[in-house]
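In: using only what follows, build the 3D model:
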Amino acid sequence: MNNVDENRMPQNQGALGLFLVILVTVVTGGLVLLFGFIIVNPREEIVILRFGKFVTILRKQGICWIHPTGRVQFRIPTRDMTHDIAVTTVLERNGNPIQISAIVVYRVEHSYRAALEVDNYRKFIEDQASAVIKRVSSQFPYESADHNEPCLKRENQLVTNAYIADLQEAVNAAGIRVLNVRLNDLTYAPEIAQAMLMRQQAMALIDARKTIVEGAVEIVKDAVERLEKAELRMSDDQREQLICSLLVVICSGERAQPVLQIQPSHHGKTRT
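Out: Next up is the predicted model:
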């Protein structure tokens, strides 16, 4: 009887051990199966590494399965993204300090570079964009009297292209494509803002005066031609006096007050 019981105990222990092995295998396999699933969202790519070695890039949206052991994944969005460059003080081409901010629109086109070639692609483009804004802004004047000359105030397409080209060259290592760069805020620095405002007012006054003088010359020329066509003959002195009077009336900033010149006539007899 004792021999029978002793034979059953090893059999029970063997069955229990087999059960535990099967249970552990099932649980472990279930966890591996569960944690191996990866969801790829729209406009997103996932760079997969295993034990520090590049494996693949998941681009097709949906559910994928990759063995989780030693796996590291980097999710890289491929949507259009924006970066707001904070207001910073730079020197424009003429050496005047200005405050400028901008918005950069970009997209990741090479997820491998964005994940592995740089430490943090977002921080990378932020740092590069700030440096590019300062460097390119120093190549153009804040404003220009010549409308054909590119300047920052009018945001000429040549200026925008210069920002994009310079920034694109700086972020190529991160696999980023720069779509657009737009100035968000552009003003003179506070220390020279008042002086520049007075300068702008003076330039506006000069331009206004030039326009008035040009118009006055055309009006006087037309008046003289009409008088000649009407056969109203005038001497050279009278013509000069008329032109001078018309120019004074038209170009004067105040209301003109007419003055009539009276030449007295002398009557009487001459004593001998």
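In: hey, let's count contacts and neighbours off CA atoms from now on
Out: Fine.
In: give me the residues contacting stretch 42-59.
Out: Residues lying outside stretch 42-59 but in contact with it, judged by Cα atoms under 8 Å, 6 or more residues apart in numbering, are 40, 60-61, 69-79, 111-112, 115.
In: thought R113 was touching F124?
Out: No: counting by Cα atoms under 8 Å, F124 is not a contact partner of R113; they are 11.9 Å apart.
In: common neighbours of these two, please.
Out: Counting by Cα under 8 Å, 6+ apart, the residues touching both R113 and F124 are A174.
In: out of the contacts of stretch 42-59, name the ones that lie in strands.
Out: Of the contacts of stretch 42-59, the ones assigned to strands by DSSP state E are V40, R71, V72, Q73, F74, R75, I76, P77.
In: let's see this one next to it:
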Amino acid sequence: MKERNAWKMNGYVGILGLLLWALIGFILMSYGLVVLGVAIIIIAALLVSSITIVQPNEAKVILFFGSYVGTISQSGMWLTIPLAIHKKVSLRVRNFDSSKLKVNDVEGSPIEIATVVVFRVVDTAKAMFDVDQYEQFVKIQSETALRHVASKYAYDVFGDTGYSLRGNSEEVGMELSRELQERLAVAGVEVVEARLTHLAYSTEIASAMLQRQQADAIVAARQRIVEGAVGMVQLAIAQLQRDGIIELDEERKAAMINNLLVAIVSDRSANPVINTSSLY
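Out: Predicted coordinates:
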């Protein structure tokens, strides 16, 4: 099915014509032409069924004895084919907020995820006749696409570069929109936007994953501390040797480096030991 325009004319002009048509019928009856007058009045009454009102951002699908004859999408009052069924279809932008789905990411970890899909109908014929209840079709396809996209990415990337559901929500939303558009094109629906509204580990692994994140954060912080400590020790040894303050052999240099690294890297404050005398 493909949407096409239905025949229509201005409704106000149509009503005026029907009133004149009915008036002619009454005049003919008054002149003794009863049969002709009644026939004209009956025809005028039947033509009243062709009047339809279309609201802004709305469309009327016209069915004539089971056949699709076209769609009226311009707002106003119109005169169209008589004895036809007028089915209303909203063209407004609408939201679909999915429920929280429990799926497995690419690593097999169970996660909870939800999305909001912004969509609108752009082809009323497909929406009405190619699928059964297009709103329900949008709901089911949105959840199916969300499950498929979520299974292609990890919840988070630890230490490696790459896409993840938590770190690349924009890219994930764009891919979800593209997949949804492919699925919903058959229903004459355009996907305006799709965004993740909820993302979390499932309750059974949430505590374990929190410990993993904390451990990774501690390791990353220690790595930065060690890198900074090595640089500070290098500067300290180089300055001592450059200024000639003390001459260090390899053994004492190694001992000083060890002491400086321990003092800088340790998460506790250093306790200095002062050597005031020597036995020899």
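In: what's the TM-score here?
Out: With the length set by TM-score structural alignment, normalised by the length of structure 1, the two chains reach a TM-score of 0.83; 250 aligned residues with a Cα RMSD of 2.4 Å.
In: ok, which pair from the ones in strands among the contacts of stretch 42-59 of structure 1 is furthest apart?
Out: Farthest pair in these (Cα to Cα) is R71 and P77. Separation: 19.4 Å.
In: and A229 of structure 2, what is it in contact with?
Out: L261, I264, V265 are the contacts of A229 of structure 2 under Cα under 8 Å, 6+ apart.
In: gap between the aligned residue in structure 1 for it and V90 of structure 1?
Out: In structure 1, the residue paired with A229 of structure 2 according to TM-score structural alignment is A216. Taking Cα to Cα, to the nearest Å as the measure, A216 of structure 1 and V90 of structure 1 are separated by 43 Å.
In: check N2 of structure 1 too.
Out: In this structure, N2 of structure 1 and V90 of structure 1 are separated by 97 Å, where distance is defined by Cα to Cα.
In: could you check which of these two is surrounded by more residues?
Out: The residue with the greater number of neighbours, taking N2 of structure 1 and V90 and applying other Cα atoms under 10 Å, is V90; the counts read 20 against 6.
In: what range does the one helix or strand that one maps to cover in structure 2?
Out: In this assignment (DSSP states H and E), V90 of structure 1 forms part of strand 81-91. With the alignment judged by TM-score structural alignment, the segment of structure 2 matched to strand 81-91 of structure 1 spans residues 94-104.
In: quick one: buried residues of the matching stretch?
Out: Judged by neighbour count using 16 or more other Cα atoms under 10 Å, the buried positions of stretch 94-104 of structure 2 are D97, S98, K100, L101, V103, N104.
In: and I250 of structure 1, which helix or strand is it part of?
Out: I250 of structure 1 belongs to helix 236-251 when assigned by DSSP H and E.
In: show me what counts as buried in that helix.
Out: Going by 16+ other Cα under 10 Å, helix 236-251 of structure 1 has these buried residues: L242, I243, L246, L247, I250, C251.
In: can you tell me what part of structure 2 that helix aligns to?
Out: Using TM-score structural alignment, helix 236-251 of structure 1 lines up with residues 250-265 of structure 2.
In: mean per-residue distance, the matching stretch to structure 1?
Out: After superposition onto structure 1, the average distance of stretch 250-265 of structure 2 to its aligned residues comes to 1.1 Å, using mean Cα distance after the TM-score superposition for structure 1.
In: and the longest helix along structure 2 with helix 250-265, angle?
Out: As far as residue count goes, and with DSSP state H defining each element, the longest helix of structure 2 is helix 203-243. Between the direction of helix 203-243 of structure 2 and that of helix 250-265, the angle (axes from the mean of the first three to the mean of the last three Cα atoms, to 10 degrees) works out to 140 degrees.
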